[in-house]
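[1] Coordinates only, no sequence provided:
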């Protein structure tokens, strides 16, 4: 049976590995956000063009000129949530801060 010689990693190597992993995660997050902004730019440009084109030719009344913008907008909203996460609006500590705020108000009313 063959034995493998596995030397333990030293702390510098582990630290470098963690820094590299953190960099790769951050880079992926930035690339995702950049992708969302490109998607948003294309959405705005294409839908302005389509709304004007369809509106001029078929009239601006009804849902027709706005259908593409509406349904594509739903997809864009999901892309937004994927890029920024559901914590974008409230933040990770939002619930905790609100609870503390309401508890402080209750304490003040007791005094």
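    Sure, I can see it. What you are looking at is a predicted structure, and each value in this text was computed from that prediction instead of being measured.
[2] Every contact and neighbour count from this point should use C-alpha atoms.
    Noted.
[3] residues in contact with the residue nearest in space to the middle of the chain?
    Note on the chain: the residue nearest the mean C-alpha position is residue 84, at 1.5 Å, using Cα atoms, centre = their mean. The neighbours of residue 84, taking Cα atoms under 8 Å, 6 or more residues apart in numbering as the test, are residue 33.
[4] again, only this time at 10 Å
    By Cα atoms under 10 Å, 6 or more residues apart in numbering, the contact list for residue 84 reads 29, 30, 32, 33, 36, 78.
[5] Could you report the separation of it from residue 36?
    Relative to residue 36, residue 84 is positioned 9 Å away (Cα to Cα, to the nearest Å).
[6] A further structure is provided below for comparison with the first:
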């Protein structure tokens, strides 16, 4: 059986991972904005070189987000179980209203 200390340690590790990810995301947005501004003021976006940097860096951030959140990023935690429960409840309502 899992102790309270083990759950606390695992939860604190997860929070540390989230904090690290959000820090990286924030720096991505800030530095990306700076690159955009520098590119705009240097050549008026005739050649948007900043998109190469942002694109590859953004891909790295997306991969990290997928590792951290998995498929829960879009559908939420326990999405499939919730939908199954909703469908079962709907079928129960439909069969009870049949008469």
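    Received it, and whenever you're ready, just let me know what you need. This structure is a prediction, so every number in the text was calculated from the model and none was measured.
[7] Neighbours of the equivalent of residue 43 of structure 2 over in structure 1, how many?
    Using TM-score structural alignment as the criterion, residue 43 of structure 2 maps onto residue 58 of structure 1. By the criterion of other Cα atoms under 10 Å, residue 58 of structure 1 has 12 neighbours.
[8] quick one: residue 58 of structure 1 and residue 64 touch, right?
    Yes: using Cα atoms under 10 Å, residue 58 of structure 1 is in contact with residue 64, at 8.4 Å.
[9] Helices of structure 2, start to end?
    Per DSSP state H, structure 2 has helices spanning 4-43, 50-69, 72-75, 79-96. These are given in chain order.
[10] contacting residues around the last one?
    Contacts to helix 79-96 of structure 2, defined as Cα under 10 Å, 6+ apart, come from residues 71, 72, 97.
[11] let's go with 8 Å and repeat that
    residue 72.
[12] Can you give the distance from that helix to the centre of its chain?
    Distance, stretch centre to chain centre, for helix 79-96 of structure 2: 28 Å (Cα atoms, centre = their mean, to the nearest Å).
[13] And the third one, by the same measure?
    Chain-centre distance of helix 72-75 of structure 2: 7 Å, with Cα atoms, centre = their mean.
[14] against structure 1, where does it fall?
    Under TM-score structural alignment, helix 72-75 of structure 2 corresponds to residues 87-90 of structure 1.
[15] So which bits of the matching stretch are buried?
    Going by neighbour count (16 or more other Cα atoms under 10 Å), nothing in stretch 87-90 of structure 1 comes out as buried.
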